[in-house]
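Enquirer: No sequence on hand, only this structure:
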């Protein structure tokens, strides 16, 4: 009898502990951004959300993309908790990361992620062969003296960069060149600004 009670208590304790661990890992319960539109050209409305984990002190984010089924229900197509840096990342000892929460949009079958890190940047992804591929990148940065603009069309291999003095409109740097990146970067494992060109 004592062994049976002990066994039941151990099972209940394991179940409770395991359940708490799972709930902590899946507490992205606050939707910060969302977007709706057709991502895969099937005529159905898909959606993308950025959600925050309000339990974890670092306030991590999850980007999740859902595609529509013909019956009107959504299924998860892509999910990542590493693309967007946590608001108070552990590697910065819980200090604020200094950047705003990115915006997410769906336009003309493209997923657009707008980051505000040392300037304004837009990454455009498109579904091909069951994965999101980066096809376009733009970046604009103002400081007290200059404006820097970058545009990179990864499909056409066209990269341009221009730096202009704000006060005089004098261009101090201008680059137009062909840059070919193959295979195209994908959303899986993506992080902004880890590449020389994007």
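Expert: Right, received. Where do you want to start? Predicted, not measured: the structure shown is a model, and the values here were computed from it. Numbers count the residues shown, from 1 in each chain.

Enquirer: use CA for all of it now, contacts and neighbours both
Expert: Will do.

Enquirer: ok, which stretches of the chain are helices?
Expert: Secondary structure of the chain (DSSP state H): helices at 2-25.

Enquirer: residue closest to the middle of it?
Expert: residue 83 (4.4 Å; Cα atoms, centre = their mean).

Enquirer: For it, which residues are in contact?
Expert: Applying Cα atoms under 8 Å, 6 or more residues apart in numbering, we find residue 83 in contact with 62, 63, 189, 190, 191, 192.

Enquirer: Structure two is appended below for comparative analysis:
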């Protein structure tokens, strides 16, 4: 009788542990990997990794960026996780409609992490550089056009914005499609201190630049 009781207690404990583990597992519904890139982000000569995952349970289909840095023991450690830098595929404000943009692309080159994203009428890219434990935004490049008919013609004006957050120099250039000369060029200095960290950047920040 005593042995049966101990056996029942042991089974009950195992069941509770399994249920608890299942709850923890289900808590993370970012279960579909979209992107994966490798490169040296912290200049230690070892490969680091970034991944982009989608939450397939949430009807808005949000996306999560995670950055893993190489450690002295040869393993990768999660250092950044953000669910606000990439726009969900079906934003709440769209009332169930697709946002129309492909999922952001990420590239690693010469220690710089670049995020390229489609936006209304064009695209925007952000450059992040690792500095003292953080990935800081150092450059923003944006290209948009004013086409309203769904196609580009000789009257379409492109506006290119190049913003160096380190120097503060922001250059905006307007150019008519097909023209070899700029229509207008504007320069100004805008200082943002401290530099934005990647985990604080939101997909809506595209309107700030």
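Expert: Here it is on my side, so go on. Please read these numbers as outputs of a predicted model, since none were measured by experiment.

Enquirer: TM value for the aligned chains?
Expert: Once superposed, the chains reach a TM-score of 0.84 (TM-score structural alignment, normalised by the length of the first structure), with 190 aligned residues with a Cα RMSD of 2.5 Å.

Enquirer: which one in the second structure is aligned with the residue nearest to the centre of the first structure?
Expert: In the second structure, the residue matched to residue 83 of the first structure (TM-score structural alignment) is residue 85.

Enquirer: Surely residue 68 of the second structure touches residue 76?
Expert: Yes: counting by Cα atoms under 8 Å, residue 68 of the second structure does reach residue 76; the two are 5.6 Å apart.

Enquirer: Between these two, tell me which one has more neighbours.
Expert: Using other Cα atoms under 10 Å as the criterion, residue 68 of the second structure and residue 76 rank with residue 68 on top: 19 against 15.

Enquirer: now the strands for the first structure?
Expert: Remark: strands assigned in the first structure by DSSP state E are 28-37, 46-53, 61-68, 74-80, 103-107, 110-116, 120-128, 131-142, 146-153, 158-165, 171-178.

Enquirer: The fifth one vs the second structure, average distance?
Expert: Its aligned residues in the second structure lie a mean 0.8 Å from strand 103-107 of the first structure after superposition (mean Cα distance after the TM-score superposition for the first structure).

Enquirer: what range in the second structure matches that strand?
Expert: Aligning strand 103-107 of the first structure against the second structure (TM-score structural alignment) gives residues 105-109.

Enquirer: Also the first one?
Expert: In the comparison with the second structure, strand 28-37 of the first structure aligns to the range 30-39 (TM-score structural alignment).

Enquirer: on that earlier part again, and for residue 68 and residue 76 of the second structure, which residues touch both?
Expert: What both residue 68 of the second structure and residue 76 touch, as defined by Cα under 8 Å, 6+ apart, is the set 48, 49.

Enquirer: now the match of strand 103-107 of the first structure, how far from the centre of its chain.
Expert: Between the centre of stretch 105-109 of the second structure and the centre of its chain there are 11 Å (Cα atoms, centre = their mean, to the nearest Å).

Enquirer: Then stretch 109-122 of the first structure?
Expert: With Cα atoms, centre = their mean, you get 9 Å for stretch 109-122 of the first structure.

Enquirer: Contacts for it next, please.
Expert: Contact partners of stretch 109-122 of the first structure, identified using Cα under 8 Å, 6+ apart, comprise 37-41, 98-106, 123-127, 136-142.
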